[in-house]
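Visitor: Pasting the sequence and the predicted coordinates here, then a few questions.
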Amino acid sequence: MKAVIQCGGKGTRLRPHTSILPKPLMPIGARPVLELVLKWLRRNGIREVFVTTGYLGHLIRSVCGDGNQWNMRITYTQEVEPLGTIGPLSLLREQLDAPFLVLNGDVLTDLNLNQFISDHRRTHASLTIATANRPTKMDFGVIDETNGHVTGFREKPELSHLVSMGIYCMDPAILERIPSGVPFGFDDLMFQMLQEEVPVNIFKHDGMWLDIGRVDDFLKAQDVAWDEQSPAFATTVAA
């Protein structure tokens, strides 16, 4: 299976660091996060990768090259103008002719790719989203009310939401929904599919997931042992 790694964003949440480096090259220990992502894909049987670039894309190409050092083949796209989170796939219409993976270049996870891909094929959905539960701590007291009267009160509760991990399995039919040459986000795709009542599948993941585009997750990632024997590097050979 082919994989597309989205690396075109500016990483504004990690400024000023990303004024010098693109977010996928931010260091996790001694290695850039994109190297960890590529090695994880390779251990899971992925050999052909497309990397979409925009902001500081030349640095990403310089560091990763053609992928030969990881026994992979890496092909790059370059956005002249930002195309959003899903828009860059329009540059790969001819190459993505079978189900493929799409993931953000700043995601670290122990997601079982074999199970994820198998679930996508089993449901026959054109899109499957890897999801995780993420707690959010409220900074305010939350009031429940009915007809102007308080019926409940929770002091700064922690709420849990099912969120997208930034990892997707897609069928080529999705590419028909993506316009060429204009910004198109994953939110645009979701709203379009929901409006047309097109089935979208989810795969719930209970393990590790870090989005290093967030400062908190970036700092947490520094404390993980990213060596070859780490549980985070568990091999799950993709079908």
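Guide: Looks like it came in fine.
Visitor: From here on, just use CA atoms for contacts and neighbour counts.
Guide: Noted.
Visitor: Strands of this protein, start to end?
Guide: 2-7, 27-28, 31-32, 48-53, 73-78, 100-104, 107-109, 127-137, 141-146, 149-155, 158-170, 201-204, 209-211 (DSSP state E).
Visitor: between those, which gets nearest to Phe191?
Guide: The closest of these to Phe191 is strand 127-137. By CA to CA, the value is 13.2 Å.
Visitor: What residues of that closest one count as buried?
Guide: Of the residues in strand 127-137, 127-133 count as buried by neighbour count, 16 or more other CA atoms under 10 Å.
Visitor: could you dump these to CSV with distance to Ile60?
Guide: CSV is the format used below for the buried residues of strand 127-137 (distance: CA to CA, whole Å):
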residue, distance to Ile60
Leu127, 28
Thr128, 28
Ile129, 26
Ala130, 25
Thr131, 27
Ala132, 28
Asn133, 31
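Visitor: of the residues you listed, closest to Glu197?
Guide: Nearest to Glu197 among these, with distances taken as CA to CA, is Leu127, at 12.7 Å.
Visitor: Take this one as well and set it beside the first:
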Amino acid sequence: MTLPAAVILAGGFGTRLPEVSATRPKPMADVGGRPFLELVVAHLRSCGVREVVFSTGYKSEVIEAHFGDGARFGVAARCVREPEPLGTAGALRLALPFLGDRALVLNGDTYVDVDVAAMLAAHLAAGAAATLAAVPREDASRFGRLVVEGDRLTGFEEKRPERAPGLINAGVYLLERRVIEAIPAGRAVSFERETLPGLLAAGAPVGVFRHAGAFEDIGIPESLAAFREWAASPARGS
């Protein structure tokens, strides 16, 4: 099974990580002597992904200089710069000329070791327009929960003050090309707040792929420190 190209959304400013963002984009934060983004690419490569498109914005040149054409990381890589902040979906729309029938989309500041081939198999078997990876949380109150029937997404629950378990969005998607083509070009668009709810409202099939592995973000100093510790742990084989 040929895996689609991966689009890594890496254009954010990283305002909550000033010690990193002063000199580099947030996804290039140092983790054990390697940029965080390198670990994300290494996982994709281990899954069989061979093409990576970096959607860049803030300090694009740092990512471009490090990864180049991707050859030394075992992938074919290219960077697509946002001319201005375009949101998650708007940035994805810019990458359309470099994509095939579908794309794997993920956030550059989150490490999710999802089995890409298994997720693609589920996506194709369901005939889904989009499939998202979901992770279970004993306390999903600060994230908001996914409303799921079987393996299909039917809606979203807003954040609640009370502690309760649930499935949350891991921010990893498989999208058919037509979904990306339908994103308005030339303006800021949020995938989470506009595109995904729009698919549900239109009755498009949106699959849910349950992921029980790692889901680690580096969005704030505490979570970056926790990820560094996790990445270096002997149990992970680092």
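Guide: Received it, and whenever you're ready, just let me know what you need. Predicted model only: the values in this text are computed from it and were never measured.
Visitor: Report the aligned residue range of structure 2 for stretch 79-99 of structure 1.
Guide: Per TM-score structural alignment, the counterpart of stretch 79-99 of structure 1 in structure 2 is residues 82-102.
Visitor: ok, and what's touching that stretch?
Guide: Contact with stretch 82-102 of structure 2 is made by 4-5, 7, 9, 11, 53, 55-57, 80, 174-177, 180-181, 183-192, 195, as judged by CA atoms under 8 Å, 6 or more residues apart in numbering.
Visitor: returning to that earlier point: just put the strands of structure 1 in JSON lines and tack on distance to Pro88 of structure 1.
Guide: Formatted as JSON lines, these follow (distance: least, CA to CA, whole Å):
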{"stretch": "strand 2-7", "distance to Pro88 of structure 1": "8"}
{"stretch": "strand 27-28", "distance to Pro88 of structure 1": "25"}
{"stretch": "strand 31-32", "distance to Pro88 of structure 1": "22"}
{"stretch": "strand 48-53", "distance to Pro88 of structure 1": "7"}
{"stretch": "strand 73-78", "distance to Pro88 of structure 1": "8"}
{"stretch": "strand 100-104", "distance to Pro88 of structure 1": "11"}
{"stretch": "strand 107-109", "distance to Pro88 of structure 1": "18"}
{"stretch": "strand 127-137", "distance to Pro88 of structure 1": "17"}
{"stretch": "strand 141-146", "distance to Pro88 of structure 1": "40"}
{"stretch": "strand 149-155", "distance to Pro88 of structure 1": "43"}
{"stretch": "strand 158-170", "distance to Pro88 of structure 1": "14"}
{"stretch": "strand 201-204", "distance to Pro88 of structure 1": "22"}
{"stretch": "strand 209-211", "distance to Pro88 of structure 1": "20"}
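Visitor: mind checking which of these is nearest Asp66 of structure 1?
Guide: strand 73-78 (4.9 Å).
Visitor: buried sites along the closest one?
Guide: Buried-residue list, strand 73-78 of structure 1, by 16+ other CA under 10 Å: 74, 76-78.
Visitor: And stretch 42-60 of structure 1, by the same measure?
Guide: If you call a residue buried by 16+ other CA under 10 Å, then stretch 42-60 of structure 1 has these buried ones: 42-57, 60.
Visitor: cool, and stretch 29-44 of structure 2?
Guide: 29-31, 35-38, 40-41, 43-44.
Visitor: can you put those in CSV and add distance to Glu216 of structure 2?
Guide: Shown next, in CSV, are the buried residues of stretch 29-44 of structure 2 (distance: CA to CA, whole Å):
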residue, distance to Glu216 of structure 2
Ala29, 14
Asp30, 15
Val31, 13
Pro35, 15
Phe36, 11
Leu37, 13
Glu38, 15
Val40, 11
Val41, 15
His43, 13
Leu44, 15
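Visitor: Among those, name the ones in helices.
Guide: Mapping the buried residues of stretch 29-44 of structure 2 onto helices (DSSP state H) picks out 36-38, 40-41, 43-44.
Visitor: now for Ser126 of structure 1: what does it line up with in structure 2?
Guide: Counting by TM-score structural alignment, Ser126 of structure 1 lines up with Ala129 in structure 2.
Visitor: Now do stretch 179-187 of structure 1: everything it contacts.
Guide: 82-87, 90-91, 178.
Visitor: List the residues that contact the residue of structure 2 positioned farthest from its centre.
Guide: Distance from the centre of structure 2 peaks at Glu162, with 27.5 Å (CA atoms, centre = their mean). Listed by CA under 8 Å, 6+ apart, the contact set of Glu162 of structure 2 reads Ser141.
Visitor: how near is it to Glu194 of structure 2?
Guide: 27 Å (CA to CA, to the nearest Å).
Visitor: same deal with Leu153 of structure 2?
Guide: For Leu153 of structure 2, the distance to Glu194 of structure 2 - CA to CA - is 15 Å.
Visitor: higher neighbour count, those two?
Guide: For the pair Leu153 of structure 2 and Glu194, the greater number of neighbours falls to Leu153 (19 against 12), based on other CA atoms under 10 Å.
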